[in-house]
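In: below are the sequence and a predicted model; questions follow.
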Amino acid sequence: EIPKTITDQIQQYIQNESLKKKERKILELFIKASSYTDSEIQEICAAEGIRFIAQSVMKFMEEYINKLNDQGHDWIGFRVIGMSTY
């Protein structure tokens, strides 16, 4: 089988998994660009009614990255560094 790009893998994951609205939006963001700052993620998500109230964007990203890695989706390649996610 031909290896899929990370973008293709993310799109396939979005289509095949039952995701929360916030998780889906975060993954869709990383199809469009490879890095975002905390404030960029907050602003984009807020425009669609997605809020980060109970926890910060970076805390959410760290937990979501760990969840994906635990599920065997280490292909995602996200890393939280300071106030940015790559």
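Out: Everything's here; your move.

In: please count neighbours and contacts with C-alpha atoms only from this point.
Out: Fine.

In: next SSE downstream of whichever strand or helix holds residue 10?
Out: Assigned by DSSP states H and E, residue 10 belongs to helix 6-16. Per DSSP H and E, the first helix or strand lying C-terminal to helix 6-16 is helix 21-32.

In: hold the first one in mind and look at this next one:
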Amino acid sequence: MRARVRSRCEENPNNIPQTPVPSLSRDAFDPRLRPLTVRVRVAASMLGIGRSKLYELIAAGEIETIKIGNATLIPVECLESLINSRRARIRQS
């Protein structure tokens, strides 16, 4: 007697893609840990500006980027520096 092989549809009758849920360590939720870098989309969101404006700031040399493979990363420290310098300009005027 041959064992019956189940098709993909029988295993997942609704044909819903099932993605594995990554396991996160407890360190991922530690509020004392923060990312050293973020991607462009996240950086723009953190600053409350659009990606185009962020790319303008990068082109002007106001924000540093780091390329790792295809990823463009922005040090969080540079974002904080930008905000602090802009706040200092406002206070001086």
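Out: Structure received. Because the structure is a prediction, the values reported are computed rather than measured.

In: let me see the TM-score of these two.
Out: In this superposition the chains share a TM-score of 0.30, using TM-score structural alignment, normalised by the length of structure 1; 38 aligned residues with a Cα RMSD of 2.9 Å.

In: buried sites along the helix ranked longest in structure 2?
Out: Determined from DSSP state H, the single longest helix within structure 2 is helix 76-92. By neighbour count on 16 or more other Cα atoms under 10 Å, the buried set for helix 76-92 of structure 2 is 76, 79, 82.

In: how many other residues sit next to residue 46 of structure 1?
Out: The number of residues packed near residue 46 of structure 1 is 12, by other Cα atoms under 10 Å.

In: could you look up the SS state of it?
Out: helix (DSSP: H, G, I helix; E, B strand; the rest coil).

In: distance of it relative to residue 60 of structure 1?
Out: Distance, residue 46 of structure 1 to residue 60 of structure 1, using Cα to Cα, to the nearest Å: 15 Å.

In: can you report how many residues neighbour residue 68 of structure 1?
Out: Residue 68 of structure 1: 15 neighbours (other Cα under 10 Å).

In: quick one: work out the angle between whichever strand or helix holds it and helix 21-32.
Out: Counting by DSSP H and E, the element that carries residue 68 of structure 1 is helix 57-70. Put simply, helix 57-70 of structure 1 runs at 80 degrees to helix 21-32, going by axes from the mean of the first three to the mean of the last three Cα atoms, to 10 degrees.

In: and the next helix or strand past helix 57-70 of structure 1?
Out: Following helix 57-70 of structure 1 in sequence, per DSSP H and E, is strand 80-81.

In: tell me what that following strand is packed against?
Out: helix 57-70 (3 or more Cα pairs under 8 Å, 6 or more residues apart in numbering; DSSP states H and E).

In: could you rerun that using 6 Å?
Out: Strand 80-81 of structure 1 is packed against no helix or strand, with contacts defined by 3 or more Cα pairs under 6 Å, 6 or more residues apart in numbering; DSSP states H and E.
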